[in-house]
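J.: Attaching a predicted model along with its sequence, questions to come.
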Amino acid sequence: SLSAAAADGTDVGACTDGNCEIAVTEPVTIHFRGPADGSRTTLSVTTVGPNEIEYEVKSGSNRSKGGASGPGQGCLTYLREHGSGNSCGTLDSTRPSPRPDAVVIQATTGADGTALLHIVSP
């Protein structure tokens, strides 16, 4: 069974408004509106496998990379108008809370090779 029962299934199109919860089983590129005046933001999942995910975010002139491996591991990326920040470690796969000043990206690994990806906009 799919460890990640994502609200939006595998539909990357659900992310274009900056809010989604999808299951990712292979490398994928997602486009959505970023924090800086709705600038185009690209999230590229480059590696996904059992208990592993790596991704890169490009928003305006910002570049950010996240990666996690191991059971229950994940990364949070906060995209702000003038920069971004990452934190990786043990995460539960529940939806992160919206932040008033940032777009939040959360990626959590799955034992079956299905990663759960959340994008939460203010």
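T.: It's in.
J.: alpha carbons only for contacts and neighbour counts from here, please
T.: Noted.
J.: so how far is stretch 62-69 from its chain's centroid?
T.: The chain centroid and the centroid of stretch 62-69 are separated by 10 Å under CA atoms, centre = their mean, to the nearest Å.
J.: Would you mind listing the outside residues contacting it?
T.: Contact partners of stretch 62-69, identified using CA atoms under 8 Å, 6 or more residues apart in numbering, comprise 51-58, 74-77, 83-86, 88-89, 108-109.
J.: Take this one as well and set it beside the first:
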Amino acid sequence: MTEPVTIRFKGPTGVAVTLDVTEVGPNEVAYAVKSPKSQSKGSARGPGQGCITVLRANGSGNSCGGVGNDRARPSPRADAVVIQAVTGEDGTAILDIISG
């Protein structure tokens, strides 16, 4: 993706989730995730950086940092949705949404 966007999808147990990508630029990405029971924000700046947010029925958690050179997609997790946002040198962001 190359610009801010809003994505709606069903999270764990079918609840509505909104993912707002708020910033996209060279080596930069920021987003906010909202569901009825939780909110989470993530942002990463710099080459090879990214964030992972894990949504579960009872809440969410996230971590940000280096994602390595291969930028591998995260593995599915039981009863969870995993979101990974990775910075791109060319002003793009790579976004993966994986349901378990």
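T.: Cool, the structure landed. Just so we're clear, the structure is a prediction, and the values are computed from it rather than from any experiment.
J.: After superposition, what's the TM-score here?
T.: Once superposed, chain against chain, the TM-score is 0.94 (TM-score structural alignment, normalised by the length of the second structure); 98 aligned residues with a CA RMSD of 0.8 Å.
J.: related to what we said a few turns ago, for PyMOL, write the selection for the buried entries among the contacts of stretch 62-69 of the first structure.
T.: In PyMOL, a selection of the buried entries from the contacts of stretch 62-69 of the first structure looks like this (16 or more other CA atoms under 10 Å):
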select buried, resi 51+52+53+54+55+56+57+58+74+75+76+77+83+84+86+88+108+109
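J.: Mind checking which of the contacts of stretch 62-69 of the first structure are in strands?
T.: 52-58, 74-77, 83-86, 88-89, 108 (DSSP state E).
J.: Give me the mean deviation of the longest strand anywhere in the second structure from the first structure.
T.: Longest strand of the second structure, by residue count under DSSP E: strand 16-25. Aligned to the first structure and superposed, strand 16-25 of the second structure gives a mean residue distance of 0.4 Å (mean CA distance after the TM-score superposition for the first structure).
J.: Where in the first structure does that strand align, residue-wise?
T.: Aligned by TM-score structural alignment, strand 16-25 of the second structure falls on residues 40-49 of the first structure.
J.: Could you find the counterpart of T53 of the second structure in the first structure?
T.: Under the alignment by TM-score structural alignment, T53 of the second structure pairs with T77 in the first structure.
J.: correction: A93 of the second structure
T.: Under TM-score structural alignment, A93 of the second structure pairs with A115 in the first structure.
J.: surely its match meets T108?
T.: Yes - shown here, A115 of the first structure and T108 form a contact pair, counting by CA atoms under 8 Å, at 5.6 Å.
J.: shared neighbours of these two, anything?
T.: With CA under 8 Å, 6+ apart, A115 of the first structure and T108 have common neighbours I53.
J.: Now do the same contact list for the residue nearest to R33 of the first structure when sequence neighbours are not counted.
T.: Distance criterion CA to CA, 6 or more residues apart in numbering; nearest residue to R33 of the first structure, sequence neighbours excluded, is R40 at 5.0 Å. By CA under 8 Å, 6+ apart, the contact set of R40 of the first structure is 31-34, 59-60.
J.: can you rerun that using 10 Å?
T.: Neighbouring residues of R40 of the first structure by CA atoms under 10 Å, 6 or more residues apart in numbering: 16, 31-34, 58-60.
J.: can you redo those as JSON lines with secondary structure and distance to T94 of the first structure?
T.: Formatted as JSON lines, these follow (DSSP: H, G, I helix; E, B strand; the rest coil; distance: CA to CA, whole Å):
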{"residue": "T16", "secondary structure": "coil", "distance to T94 of the first structure": "20"}
{"residue": "H31", "secondary structure": "strand", "distance to T94 of the first structure": "22"}
{"residue": "F32", "secondary structure": "strand", "distance to T94 of the first structure": "21"}
{"residue": "R33", "secondary structure": "strand", "distance to T94 of the first structure": "22"}
{"residue": "G34", "secondary structure": "coil", "distance to T94 of the first structure": "22"}
{"residue": "K58", "secondary structure": "strand", "distance to T94 of the first structure": "24"}
{"residue": "S59", "secondary structure": "strand", "distance to T94 of the first structure": "24"}
{"residue": "G60", "secondary structure": "coil", "distance to T94 of the first structure": "28"}
